[in-house]
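# one predicted model, sequence on top.
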Amino acid sequence: MIKFLKENVYASYVLTLVRLYLGYEWIQAGWHKLTSAEPFNAQGFLMGAVKKATGDHPVVQSWWANFLDAFAIPNVGLFNFLVPYGEFLVGLGLILGALTTAAAFFGILMNYAFMFSGSTSTNVQMSLLTIFILVAGFNAGKIGLDRWIIPYIKKAVKKDATLEA
């Protein structure tokens, strides 16, 4: 299965469809936050997640709630910037097939942060689909800008390594 995802041309077509779907979902979420009449504010979400760590059946684990309480809430301005721009850029990268695995990695990182905070929505489905893109690596972005970007990066890295040796 892994070899199929990494090397098969038909897999690259299917992965392109998955990429486009995920990219649309991410770019739409980010664009909505960036263009909303009210500025995006994660504070209510973060505080709600901390509250979900208490009670008989907590939805949020205490270690995550402690992280949110100690770092995320005091730095909510950083998250108010990172979330909408991160969602938009992940979506753009997936749609264009540019730095696809990096975009997928940061997308799944956000999905897990949302799930750790007690939100499910489409995050579970998006995480599952993103795993296929991450496993496929270059093949997931072959029908996209990665066709040219990745060889250029590899050539530049190889040239730098040769110069240092």
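Nice, thanks for sending it over. Residues are numbered from 1 along each chain as shown.
# going forward, measure contacts between C-alpha atoms and count neighbours the same way
Fine.
# which non-adjacent residue is nearest G137?
The shortest distance from G137 to any non-neighbouring residue, by Cα to Cα, 6 or more residues apart in numbering, is to T101 (5.9 Å).
# list the contacts for that neighbour?
Under the criterion of Cα atoms under 8 Å, 6 or more residues apart in numbering, the neighbours of T101 are I133, L134, G137, F138, A140, G141.
# residue contacts, the fourth one?
Contact partners of F138, counting by Cα under 8 Å, 6+ apart, are K6, T100, T101, D146, I150.
# where's it relative to K154, distance?
Relative to K154, F138 is positioned 12 Å away (Cα to Cα, to the nearest Å).
# kindly report the same for the first one.
From I133 over to K154 the distance is 20 Å, taken as Cα to Cα.
# presented hereafter is structure B, for comparison with structure A:
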Amino acid sequence: MSTTEQTPSGPTYIEEPAVARWLFGSNRAAWIWLIARLWLGWEWFQSGWSKVFGGDITLRFWDWGDQQYGLTGDGNIGWVRSSGDVDVGDSVAGFAQGAIEASEGPHPDVAYGWYVDFLEWVRDTAHPWLGPMVAIGELVIGVLLIVGLFTGIAAALGAVLNFSFVFAGSAGVNPAMILVSFLLILAWRNAGWYGLDRWALPLLGTPWFRGRLRSRRREQGAPEPEADSGEAQTPPS
């Protein structure tokens, strides 16, 4: 079987291996991405919940009821809520300030001057609206990944946030989340098979594929074909 496909006047397409087609395009491999999707989604959901509602939630049901866990709390102060001398977005400003301080010295954690300029802008100007946007964004990304809706887009947005933390010198779990996000982006066709993408993608389609909803609207709004002017018209009886 040929591994290339050459068009008369276009580029040459190299056929992907069968294992890649199975892994990134088959519904039989969707259970793999379900596990990855749920793990990544929970990481974002847990982080976003704390920033939006202030609580510290856990899947360890044996810890439910402990004082350190709860649905609500003070964890959202500085993100979406102000209290005392702490205003909305101050947590982002504090994070940016810490990263700026870590950019000094012979071995800085922040290695790019342009990103230091960006962090200074966040600290001085953008933190009042960037704090709530990050908090709500993390929560929304987590929900989308867990329910399997727009999985590839959610994973891409999450990777952008992860990279912003890594550029600021914060590693932690971010590299692992970036790796899983890239794999989910590659598997966008089947990563949400055990989720809402199973119905949403065929219905809504993509920029390069017309979904059933768009096709139905086009059929309903299509004008009637005009008769050929070269043909004789049959007069009404």
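The structure has been received and is ready for your questions. All of these numbers come straight from a predicted model, not from anything done at the bench.
# hang on, the earlier thing: top of the contacts of T101 of the first structure by neighbour count?
Note: the member of those with the most neighbours is A140, at 31 neighbours, neighbours being other Cα atoms under 10 Å.
# quick one: map that residue onto the second structure.
For A140 of the first structure, the equivalent position in the second structure is taken to be A191, counting by TM-score structural alignment.
# SS state for that match?
Secondary structure, DSSP: H, G, I helix; E, B strand; the rest coil: A191 of the second structure is coil.
# which helix in the second structure has the most residues?
Assignment by DSSP state H gives helix 30-53 as the longest helix of the second structure.
# tell me, that helix lands on which residues of the first structure?
Residues 12-35 of the first structure are the counterpart of helix 30-53 of the second structure, counting by TM-score structural alignment.
# where do the helices of the second structure begin and end?
Along the second structure, the segments classed as helices by DSSP H run 18-25, 30-53, 90-101, 113-121, 127-147, 151-167, 174-186, 197-204, 212-221.
# which parts of the match of helix 30-53 of the second structure are buried?
Burial within stretch 12-35 of the first structure, assessed by neighbour count using 16 or more other Cα atoms under 10 Å, is assigned to 12-13, 15-16, 18-31, 33-34.
# what do you get for stretch 94-112 of the first structure?
Residues of stretch 94-112 of the first structure classed as buried by neighbour count (16+ other Cα under 10 Å): 94-101, 103-105, 107-108, 110-112.
# what stretch of the second structure does it fall on?
On the basis of TM-score structural alignment, stretch 94-112 of the first structure is assigned to residues 145-163 in the second structure.
# repeat for stretch 45-58 of the first structure
With TM-score structural alignment applied, stretch 45-58 of the first structure matches the range 95-108 in the second structure.
# what about that stretch, start to end distance?
The stretch stretch 95-108 of the second structure measures 16 Å between its terminal residues, going by Cα to Cα.
# tell me how far that stretch is from the chain's mean position?
Relative to the chain's own centre, stretch 95-108 of the second structure is displaced by 28 Å; criterion: Cα atoms, centre = their mean, to the nearest Å.
# now swap in stretch 144-152 of the second structure and tell me
Relative to its parent chain, stretch 144-152 of the second structure has a centroid offset of 8 Å by Cα atoms, centre = their mean.
# tell me which residues touch the match of A140 of the first structure, please.
Applying Cα under 8 Å, 6+ apart to A191 of the second structure gives the contacts F24, A30, W33, L34, R37, G148, T151, G152, L184.
# widest-spaced pair of these?
Within the contacts of A191 of the second structure, F24 and G148 form the most distant pair, 15.2 Å apart (Cα to Cα).
# for S121 of the first structure, grab the count of nearby residues.
The criterion is other Cα under 10 Å. On that basis, S121 of the first structure has 10 neighbouring residues.
# and it, how close does it get to Q61 of the first structure?
Distance from S121 of the first structure to Q61 of the first structure, by Cα to Cα: 18 Å.
# re the thing from before, out of the buried residues of stretch 94-112 of the first structure, who's nearest I2 of the first structure?
Of all the buried residues of stretch 94-112 of the first structure, the one with the least separation from I2 of the first structure (Cα to Cα) is T101, at 15.2 Å.
# for the residue most central in space within the first structure, which residues are in contact?
When the first structure is reduced to its mean C-alpha position, the nearest residue by Cα atoms, centre = their mean turns out to be G107, at 0.5 Å. Counting by Cα under 8 Å, 6+ apart, G107 of the first structure makes contact with W26, E87, V90, T130.
# how many residues are close by the closest residue to M47 of the first structure other than its chain neighbours?
Take M47 of the first structure and drop its neighbours on the chain: the residue closest to it by Cα to Cα, 6+ apart is I73, 7.3 Å away. Here the neighbour count serves as a burial measure; for I73 of the first structure (other Cα under 10 Å) it reads 19.
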